[in-house]
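Trainee: Based on what follows, work out the 3D shape:
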Amino acid sequence: MSIIDKTILFVKQQLENAEGGHDWFHIERVYKNALLIAREEVCDLTVVKLSALLHDIADSKFHDGDETIGPKTARAFLENENLDQKIINHVINIIENISFKGGNFEKKLSRDFGTKELKIVQDADRLDAIGAIGIARTFNYGGFKNRALYNPAIAPNLNMTKEEYKNSDSPTLNHFYEKLLLLKDKMNTETGQKIALERHKYMENFLSQFYAEWEGEK
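Mentor: Presented below is the predicted three-dimensional model:
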């Protein structure tokens, strides 16, 4: 069995009871997105595949905000499979730097870390946060956290710190402005940018319809 097949089995087991927006199917979609983007890029496909499969193996949102659990879990699995240490380090660097942290936060990549594979997997993950599926995931997680759908009295906060973003309990619709609508301009690859533009327009149309229905105009 290949390392990719073993990784797929491992991830499916780890995420068997995960929240619907961060389950195996999320991983599978990101994996497919990454392969699609990688076709147009010169990259290490093994690193891209492993990083896409392991990027959300233990999301900090479901582990009291601990951002170290995911990388540790991924490293332990890969080392147990006796994978080359250089590949392991590359994958872990991607996992540690892939997420949209929110707030006023700058990623700090090590100087010797090649970012081509990061850019591919990061775009693949961000694509799953926008468009029709992004909308579905956002409201699914909002329901999971028992958040209001929308409250006109609570405006989106675009000046949050990283900690404020992580701990926010604002209405779900605010998340569109605090993250989803920002992702189009944060894509790294040409393929990612093209797909993101289409999904961004879909979200804008959704919001227009939402507000119209909210106000009883449609």
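Trainee: When you work out contacts or count neighbours from here on, use the C-alpha atoms and nothing else.
Mentor: Will do.
Trainee: Just the buried positions in whichever strand or helix holds Ala136, please.
Mentor: In the assignment (DSSP states H and E), Ala136 maps to helix 131-144. The neighbour-count check on helix 131-144 (16 or more other CA atoms under 10 Å) flags Gly131, Gly134, Ile135, Arg137, Thr138, Phe139, Asn140, Tyr141, Gly142 as buried.
Trainee: Please provide the structure for the following sequence as well, for comparison with the first:
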Amino acid sequence: MSGAGALRRLRDVVAADMAGADVAHDLGHLDRVAGLTARLAMREGRDGFVAAVAAYVHDHHRAAEARLGRVVAPAECRDEARDALRRAAIEEALWDPVLDAVEATGRYTFSAGEPAPDPVGAAAVIAACLHDADMLDAMGAIGIARAFAYGGAIGEPLWDPSAPPSSQRYRSGPTGSVVAHFHEKLLRLRGELRTAAGREMGERRHAALEEFLRRFREEWVDAHGDDATAPPAP
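Mentor: I've put the predicted structure just below:
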């Protein structure tokens, strides 16, 4: 099977597996992350096909989170991701390198708790590219769209002056508002990017986040007459 054919087959398999995932981790997200991961990997001198395969199976833990109602690490869903590779007839020799890269992404963190060490070994470069692609999809215009789609799905307000952004380390789960989420997480992603190409793309996407927040704040002040209840400037 050609690389393109194998990816189409894997995409079909994963589409069914991810049917219960939240709106921010749908098949469209996987398509975008697969494309970005492949591009970043090739810039790093790695196999873009292997990188794209890893991207398509990197979010099985999100479907598990939707089922179980708790945070699930990628390592907990290694068997499910392996089964997806098997059903898609991905070459068996690629399974462990792909799964190791996916698992390694779970050791990158800026959430509350002790920071984990960087992944090492053969999976490290693919893991860094996958990590950056995932972060990049949470930034820029698409990141803005995803944030509001997810916030709407869970009933978060656009902005709640009584629930300002936390200055503490980011914690998974709902925040006080979608705009608070920008300050608590999305504006911090630029500093988490691991590859040179990812950082280059991240600059443009970070600028889009800041421009959106400036305009949101201006329009909030227009509506309310002062800035006492407006969100903080980016």
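Trainee: Where is the longest helix in structure 1?
Mentor: helix 190-214 (DSSP state H).
Trainee: residue boundaries of the helices in structure 1?
Mentor: Listed in chain order, the helices of structure 1 (DSSP H) span residues 3-14, 24-38, 45-54, 69-80, 85-97, 116-127, 131-144, 162-167, 174-178, 190-214.
Trainee: With distance to Ala155 of structure 1 added, can I get the ones you listed in TSV?
Mentor: Formatted as TSV, these follow (distance: least, CA to CA, whole Å):
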stretch	distance to Ala155 of structure 1
helix 3-14	37
helix 24-38	29
helix 45-54	34
helix 69-80	32
helix 85-97	29
helix 116-127	24
helix 131-144	16
helix 162-167	14
helix 174-178	7
helix 190-214	14
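Trainee: Grab the most central residue of structure 2 for me.
Mentor: In structure 2, the centroid-proximal residue (CA atoms, centre = their mean) is Asp134; its distance is 3.5 Å.
Trainee: Residues contacting stretch 47-66 of structure 2, please?
Mentor: Applying CA atoms under 8 Å, 6 or more residues apart in numbering, the contact partners of stretch 47-66 of structure 2 are 3, 7, 10-11, 14, 17-22, 25, 30-31, 33-35, 37-42, 71-74, 76-77, 80-81, 84, 94, 98-99, 101-102, 126, 129-130.
Trainee: which one of the helices of structure 1 is the most hemmed in?
Mentor: helix 116-127 (a mean of 26; mean count of other CA atoms under 10 Å).
Trainee: which non-adjacent residue is nearest Leu209 of structure 2?
Mentor: Distances taken as CA to CA, 6 or more residues apart in numbering place Gly140 nearest to Leu209 of structure 2, at 5.7 Å, with adjacent residues excluded.
Trainee: who's in contact with that neighbour?
Mentor: With CA under 8 Å, 6+ apart, Gly140 of structure 2 has these contacts: Arg204, Arg205, His206, Ala207, Ala208, Leu209.
Trainee: That one matches what in structure 1?
Mentor: When structure 1 is aligned by TM-score structural alignment, Gly140 of structure 2 is paired with Gly131.
Trainee: Let me know whether Arg147 of structure 1 touches Leu173 as I believe.
Mentor: No. Contact status for Arg147 of structure 1 versus Leu173: not in contact, 9.8 Å apart, counting by CA atoms under 8 Å.
Trainee: before we move on, back to that, which non-adjacent residue is nearest the residue nearest to the centre of structure 2?
Mentor: Per CA to CA, 6+ apart, closest to Asp134 of structure 2 is Val33, 5.8 Å.
Trainee: ok, the one you found touching Ala138?
Mentor: No. Counting by CA under 8 Å, Val33 of structure 2 does not reach Ala138; the two are 10.2 Å apart.
Trainee: List of residues touching stretch 173-192 of structure 2?
Mentor: So stretch 173-192 of structure 2 is in contact with 110, 132, 135, 138-139, 147-148, 151, 154, 156-160, 163-167, 169-170, 199, 202-203, 206, 209-210, 213, 231, 234, going by CA under 8 Å, 6+ apart.
Trainee: Check the burial of the residue nearest to His131 of structure 2 when sequence neighbours are not counted by counting its neighbours.
Mentor: Distances taken as CA to CA, 6+ apart put Thr105 closest to His131 of structure 2, at 5.9 Å, once the chain neighbours are dropped. Neighbourhood size, Thr105 of structure 2 [other CA atoms under 10 Å]: 25.
Trainee: Trace Thr105 of structure 2 over to structure 1, please.
Mentor: Using TM-score structural alignment, Thr105 of structure 2 lines up with Ile98 in structure 1.
Trainee: Mind putting the buried residues of helix 131-144 of structure 1 into a markdown table with distance to Asp112 of structure 1?
Mentor: Below are those laid out as a markdown table (distance: CA to CA, whole Å):
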| residue | distance to Asp112 of structure 1 |
| --- | --- |
| Gly131 | 34 |
| Gly134 | 33 |
| Ile135 | 36 |
| Arg137 | 35 |
| Thr138 | 35 |
| Phe139 | 39 |
| Asn140 | 38 |
| Tyr141 | 36 |
| Gly142 | 38 |
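Trainee: For the match of Thr105 of structure 2, list the residues it contacts.
Mentor: His55, Leu118, Val121, Gln122.
Trainee: In structure 2, which of these still touch?
Mentor: When you map the contacts of Ile98 of structure 1 onto structure 2 and apply both residues aligned by TM-score structural alignment, their matches' CA atoms under 8 Å, the shared contacts are Leu118, Val121, Gln122.
Trainee: Residue in structure 2 paired with the first one?
Mentor: Residue mapping for Leu118 of structure 1 onto structure 2 gives Ala127, with TM-score structural alignment as the criterion.
Trainee: Report the contact partners of its match.
Mentor: Shown in contact with Ala127 of structure 2 (CA under 8 Å, 6+ apart): Ala101, Val102, Ala104, Thr105, Pro119.
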